[in-house]
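Enquirer: quick one, fold the following:
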Amino acid sequence: MARIRAAFHDPDGARYGIPTFWWRGAPSGYATRRQLRERGLCPGGQPVAAQILWRGVGGVRAAYLYRLDLARPKRTPSAAQLRALDKAMTARRTCSTCRTVRPYCIPRSLGECLECA
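Expert: Have a look, this model is predicted:
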């Protein structure tokens, strides 16, 4: 085991407070938020169960892990929520000067579309 890996190997949580593993060293049964989302799950209010530590740009980086057996299915938005999101995105794409709906979001720094600015 390399020194870097040994520094971050704490499966009991004695050194870091929670079980800690090195990059790509976590056992099965744990997943990050992104991995949960790919499976159609969410943490469901559970606390962080473990972490992965590695040396990266700017120092030591961390990724938090959640237990798969406690994860819950993601909620699906209702039809009214989807309509509200569509209406909000249309408002973000509408220029205040020429009232044209653009295929991009209007920059808040300009307050109008790129053609009007």
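Enquirer: C-alpha from now on. contacts and neighbour counts both.
Expert: Noted.
Enquirer: scan the chain for its longest strand.
Expert: Secondary structure of the chain read by DSSP state E shows that its longest strand is strand 59-67.
Enquirer: residues touching His18, list them.
Expert: For the record, residue 18 is Ile, not His. For Ile18, the contact set (Cα atoms under 8 Å, 6 or more residues apart in numbering) comprises 11-12, 49-51.
Enquirer: could you also give me the structure for this second sequence? I'd like to compare it with the first:
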Amino acid sequence: MATVASRFYDPTGARYGIPTYPWRLAPDGYLTRRQLRVRGLRPGGQPVAAQVMWRSRRSPAGWRVAYFYRLDKARPVRPMTPGRVRALAAAMRARRTCPGCRTDAGYCIPRSLGLCVTCAYPV
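Expert: Below is the predicted model of the structure:
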């Protein structure tokens, strides 16, 4: 009987189409998007280079996947321009503004309520 680690071990990509490794066994030089971001990098248009698969009871399929990109092909993150800073500030302001009372709640309005807590639950 094959173990879980051997079922997800496919370094040539013959079974899954891209090189696949079990949890915690990916070779050096491959990073996820989050790991690249911590280093100030982005994938830069490169395709997914490898994946890590592991069993998960939370997933309907029974396994989960994390995609990896090559570190040597990653590019630096683009700096924030003044226009992007303004757009981000406007988007966050819209998320904090209550549509009922039109005030800045000081926090992001919960989508489940659609209003600030004061308007959603009046006393």
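Enquirer: top of the contacts of Ile18 of structure 1 by number of neighbours, please.
Expert: The most neighbours of any of the contacts of Ile18 of structure 1, using other Cα atoms under 10 Å, belong to Gln51, which has 26 neighbours.
Enquirer: quick one: the strands in structure 2?
Expert: All strands of structure 2, identified by DSSP E, fall at 20-22, 30-31, 41-42, 50-55, 63-70, 75-76.
Enquirer: winner for burial among those?
Expert: With neighbours defined as mean count of other Cα atoms under 10 Å, the strands of structure 2 peak in mean count at strand 20-22, which reaches a mean of 23.
Enquirer: with structure 1 superposed, average distance for that strand?
Expert: Once fitted to structure 1, strand 20-22 of structure 2 is off its aligned match by 0.8 Å on average (mean Cα distance after the TM-score superposition for structure 1).
Enquirer: what's that strand in contact with?
Expert: Residues external to strand 20-22 of structure 2 that are found in contact with it (Cα under 8 Å, 6+ apart): 4-6, 8-13, 50-54.
Enquirer: where is the longest helix in structure 1?
Expert: Counting residues, the longest helix found in structure 1 (DSSP state H) is helix 79-93.
Enquirer: and it, which stretch of structure 2?
Expert: Aligned by TM-score structural alignment, helix 79-93 of structure 1 falls on residues 82-96 of structure 2.
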